[in-house]
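A.B. asks: Predicted coordinates and the sequence they were generated for:
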Amino acid sequence: MSTDASGGEATGVPVTVTADAAREALSLLEGEGMDTDVSGLRLFVQQGGCAGLSYGMRFDTEPEEDDQVTEQHGLRVFVDPASMNYVGGAKLDYESGLQAAGFHVENPNVESECGCGESFRT
């Protein structure tokens, strides 16, 4: 399901969320005492990093009026219109391994990434 916060159908290709990412984010949301029926994970793009743009994520209690809201595996993801231009069609995953664990954005819009994978250019 993908709508804008006013209830209308969203434009653009939504962000997809893996079951692992949703499970981890929901666990963190609940740990913060947030209502997972209303709250969600905000994915956004900001200026920064050696390649020019970087991803940001935070929990929000509710979407903004013009956000695209995607709900998958019980997790609500909020993306503002400007960020959607960069992350539309991306996949949010959670990876855990021996050296690092965390959320990872697989973005088909990226032309190049920096060596550490923290910033990108479209």
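C.D. replies: Looks like it came in fine.

A.B. asks: hey, let's count contacts and neighbours off CA atoms from now on
C.D. replies: Fine.

A.B. asks: Who are the contact partners of Phe103?
C.D. replies: 21, 92-95 (Cα atoms under 8 Å, 6 or more residues apart in numbering).

A.B. asks: Quick check on these: which are buried?
C.D. replies: 21, 92-94 (16 or more other Cα atoms under 10 Å).

A.B. asks: ok, back up a step: so of the contacts of Phe103, which two are at opposite extremes in space?
C.D. replies: Leu92 and Glu95 (10.0 Å; Cα to Cα).

A.B. asks: got another, please set it beside the one above:
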Amino acid sequence: MESVLAHDLTLSPAAARRVAQLAELEGKPGLMLRITVSGGGCQGFQYAFSFDDQTASDDRVFERDGSKLVTDETSLDLLAGAEIDFVEDLMGAYFQVKNPNATSSCGCGTSFAVN
């Protein structure tokens, strides 16, 4: 089992597979999943996902099975220790954030609060 530090952000195996599949579909093998946190949403903060092939000087990159996850230092402060998963269920298919820093979240899982 790989060691995970409390400030790390991880991709689940399912999320890593999905990032690889989407990068292949786009024809861009270096495509990374980017997660950012911004103010807003019904709980105070909200997650945003996008794909990126570039990194900025304040970005941190995390990797699993060749797939990369990138976030900026400010977002990482609110995501430290979180796992990004990919879920397929009756509600659809989506990336899900399992964030130990969130004290509450909205029903759709895109907005959260911290104390």
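C.D. replies: Sure, I can see it. As the structure is a prediction and not an experimental result, all values here were calculated from the model.

A.B. asks: Tell me the one of the buried ones among the contacts of Phe103 of the first structure nearest Gly49 of the first structure?
C.D. replies: The closest of those, once distances to Gly49 of the first structure are taken by Cα to Cα, is Leu92, at 19.5 Å.

A.B. asks: give me every residue that touches the closest one.
C.D. replies: 15-18, 21, 103-106.

A.B. asks: Can you tell me what it aligns to in the second structure?
C.D. replies: Under the alignment (TM-score structural alignment), Leu92 of the first structure maps onto Ile84 of the second structure.

A.B. asks: Same check on Leu41 of the first structure?
C.D. replies: So Leu41 of the first structure corresponds to Leu33, using TM-score structural alignment.

A.B. asks: wait, what's in contact with that match?
C.D. replies: So Leu33 of the second structure contacts 19, 49-52, 68-70 (Cα under 8 Å, 6+ apart).

A.B. asks: Skip ahead from the one helix or strand it maps to and say which helix or strand is next.
C.D. replies: In this assignment (DSSP states H and E), Leu33 of the second structure forms part of strand 32-40. Moving toward the C-terminus from strand 32-40 of the second structure, the next helix or strand (DSSP H and E) is strand 44-52.

A.B. asks: what stretch of the first structure does that next one fall on?
C.D. replies: With TM-score structural alignment as the criterion, strand 44-52 of the second structure aligns to 52-60.

A.B. asks: just how off-centre is the matching stretch within its chain?
C.D. replies: Its chain's C-alpha centre and that of stretch 52-60 of the first structure lie 8 Å apart, by Cα atoms, centre = their mean, to the nearest Å.

A.B. asks: Identify each buried residue in it, please.
C.D. replies: Under 16+ other Cα under 10 Å, the buried positions of stretch 52-60 of the first structure are 53-55, 59-60.

A.B. asks: can you list contacts of it?
C.D. replies: Counting by Cα under 8 Å, 6+ apart, 29, 39-48, 118-121 sit against stretch 52-60 of the first structure.
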